[in-house]
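1. build me a model:
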Amino acid sequence: MKQRLNWLWRLFATGFSFTLFGLGGLLLPFYAVPWLLITPKGVKRERKARWLVHINFRFFMNMMRALGILHYYVEDIDRLRQPGQLILANHPSLIDVVLLISLLPQADCVVKSALMKNPSMRGVIRLAGYIANDDPEQVIAEAKASLARGNHLIIFPEGTRTVPGRAISFQRGAANVALRLEQAIRPVLITVEPATLTKQVAWYEIPLSGPFEMVLRVLPERSLPSTEGQPVSLAARQLTKQLEHFFTEELAHYAGTRARA
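-> Here you go, the predicted structure:
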């Protein structure tokens, strides 16, 4: 009976949280824009906007934790202190980007252009000036400028959430950005146990046993392999395969470590 009541509470709290998130996405531009208009256009206004999104996302994550919906842990967060990093992360759940941005006051993202049609996200995307992925050359130019300004640039190479039980499959866009900009990669490994808010699990399908757990592991930076004499397209294909293998191995190693603990 106690477990059932706890599940009902977490179901209500989850629904409340995502309703509030959606309303927040709709309302954020209305209360943010007047505050931002007193700041001249340019880098200073951009930094204020991204800090505001960061604060809202941090509130959302901490609220979900306080309501007993989830626990989250971050390992080696000090590795993110250096500005101007290209962060590549796997994508197991709906709130991966929310967790990452909640940790990074000056985060930039490459987002699916389809999100510009999402009422609860388009205002946030426009406000923070995130990079839409519809024009590859524009992505490269904006990514270069963003990293030069000291932002953390977040890319999910899968392009969408991982389907549980399937092998990780990366698109070549992230590798192409890294190679074209000659930018080292900061891998971030995200695990969610039990699988929750995945591509094939609705928001209300929450674990019966208790809060789900998110662990974000910030891994050592990876230098780019030598690509001398190779066309970028071939080098990007090879680097994508290497990253797929690396993330798959790291996830398997972490799962094995957890199982033995």
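2. alpha carbons only for contacts and neighbour counts from here, please
-> OK.
3. select the longest helix from this protein.
-> The single longest helix within the chain, with elements called by DSSP state H, is helix 2-37.
4. which helices and strands does it pack with?
-> Judged by 3 or more C-alpha pairs under 8 Å, 6 or more residues apart in numbering; DSSP states H and E, helix 2-37 is in contact with helix 43-66, helix 119-128.
5. can you put the ones you listed in TSV and add distance to residue 210 and mean neighbour count?
-> Output for these, formatted as TSV (distance: least, C-alpha to C-alpha, whole Å; neighbours: other C-alpha atoms under 10 Å):
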stretch	distance to residue 210	mean neighbour count
helix 43-66	12	18
helix 119-128	28	19
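6. this one as well, want them side by side:
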Amino acid sequence: MKTLPRRALSIALAPPLYALLLGLGLVSLGWNLIAMLLYPVLPPDTARPLGRRVIAGAYRLFWAIASVTGMMRIDARCLDALRDERGLILAANHPTMLDALLLVARLPRSACIMKAGLMKNVFLGAGARLAHYIRNDSAHTMVRLAVHDLRRGGQLVIFPEGTRTVTPPLNPFCSGVTLIAKLAQAPIQTVFIDTDSPYLGKGWPLWRVPPLPLVFTLRLGERFAPTPNSAALLLQIEQYFRHAMTQSATEAPTECKNLRAPISS
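-> Alright, predicted model coming up:
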């Protein structure tokens, strides 16, 4: 069977892609209406795991359909080894708007740090509040809530760049992740998100058809232990990311490669 050129494949797969995104939006809207009713009546110990598992399940179904239909090629299996680990921070690079969906789908214990404005979004807000995701409008409150969640055995998904990558391979890191690690005494597991697609990167609008299929490969990097000097650790992790991403750009693509190393100081 003859393989279609990528441009022709993109044109053929664009309608199913946007139909899938529309379906995800409708599912999110429906769940948020339910979450709006559940939030006032469910105790936090019930609401938190329920909200997170529903979100993870919805995103995992989204990725499964996208993979089966050929719209996307995703290898995130390396995250499965972390699924049940308690009190863990996952720090990743942030090339596209889809990154949080990739991580949360495989990590149903995890919470995200979200822009405060998204907590009012009709498609995301109520579900995020039910799952006790963490808003970033106040740095002090954000750190306090993140530390509390980690001490309760949760996981924290965080993008130290603070926003999607503007200056590849990496934006300068923002403070916060290493301070949270220090206060919660939680290790930081680095995660690399590799993609060849600009889709939903900074400046790429949702309606613009991307080259298809979209390809995402996730790799586990080194794990860092919290240290008293959180500023020095932040610099160390940023330098590690830059070196590893520059090095991987010169190598051949690999499967979901597990680079996890012993905890470093």
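7. quick one: TM-score?
-> Here the superposed chains carry a TM-score of 0.85, computed using TM-score structural alignment, normalised by the length of the first structure; 251 aligned residues with a C-alpha RMSD of 2.6 Å.
8. among the helices and strands packed on helix 2-37 of the first structure, which comes closest to residue 215 of the first structure?
-> helix 43-66 (13.0 Å; C-alpha to C-alpha).
9. quick one: that closest one to chain centroid distance?
-> Relative to its chain's centre, helix 43-66 of the first structure lies at 13 Å (C-alpha atoms, centre = their mean, to the nearest Å).
10. repeat for stretch 240-258 of the first structure
-> Chain-centre distance of stretch 240-258 of the first structure: 18 Å, with C-alpha atoms, centre = their mean.
11. what range in the second structure does that stretch sit on?
-> Mapped onto the second structure using TM-score structural alignment, stretch 240-258 of the first structure spans residues 234-252.
12. who touches the matching stretch?
-> Stretch 234-252 of the second structure is contacted from outside by 169-170, 172-173, 175, 177-178, 192, 224, using C-alpha atoms under 8 Å, 6 or more residues apart in numbering.
13. which non-adjacent residue is nearest residue 205 of the first structure?
-> Nearest residue to residue 205 of the first structure, sequence neighbours excluded (C-alpha to C-alpha, 6 or more residues apart in numbering): residue 196, at 7.4 Å.
14. and what about the one you found, helix, strand or coil?
-> Under DSSP: H, G, I helix; E, B strand; the rest coil, the three-state class of residue 196 of the first structure is coil.
15. ditto for residue 201 of the first structure
-> Residue 201 of the first structure is classified as coil under three-state DSSP.
16. aligned to it, what sits in the second structure?
-> Structural alignment (TM-score structural alignment) places residue 201 of the first structure against residue 204 in the second structure.
17. isn't residue 11 of the first structure right next to residue 207, touching?
-> No. At 9.4 Å, residue 11 of the first structure does not count as touching residue 207 under the criterion of C-alpha atoms under 8 Å.
18. residue contacts, the residue most central in space within the second structure?
-> In the second structure, the centroid-proximal residue (C-alpha atoms, centre = their mean) is residue 100; its distance is 2.3 Å. The contact partners of residue 100 of the second structure, taken as C-alpha under 8 Å, 6+ apart, are 112, 157.
19. so how far is residue 177 of the second structure from it?
-> According to C-alpha to C-alpha, to the nearest Å, residue 100 of the second structure and residue 177 of the second structure sit 16 Å apart.
20. residue 30 of the second structure too?
-> Computed as C-alpha to C-alpha, the residue 30 of the second structure to residue 177 of the second structure distance reads 33 Å.
21. name the residue in these two with the higher neighbour count.
-> Per other C-alpha atoms under 10 Å, whichever of residue 30 of the second structure and residue 177 has more neighbours is residue 177, with 25 against 14.
22. quick one: that one and residue 162 touch, right?
-> No. Taking contacts as C-alpha under 8 Å, residue 177 of the second structure lies outside contact range of residue 162: 10.3 Å.
23. just give the nearest non-adjacent residue to residue 170 of the first structure, would you?
-> Spatial nearest neighbour of residue 170 of the first structure, chain neighbours left out: residue 158 (4.4 Å); criterion: C-alpha to C-alpha, 6+ apart.
24. around whatever residue of the second structure lines up with that neighbour, count how many other residues there are.
-> In the second structure, the residue matched to residue 158 of the first structure (TM-score structural alignment) is residue 161. Neighbour count of residue 161 of the second structure, defined by other C-alpha under 10 Å: 20.
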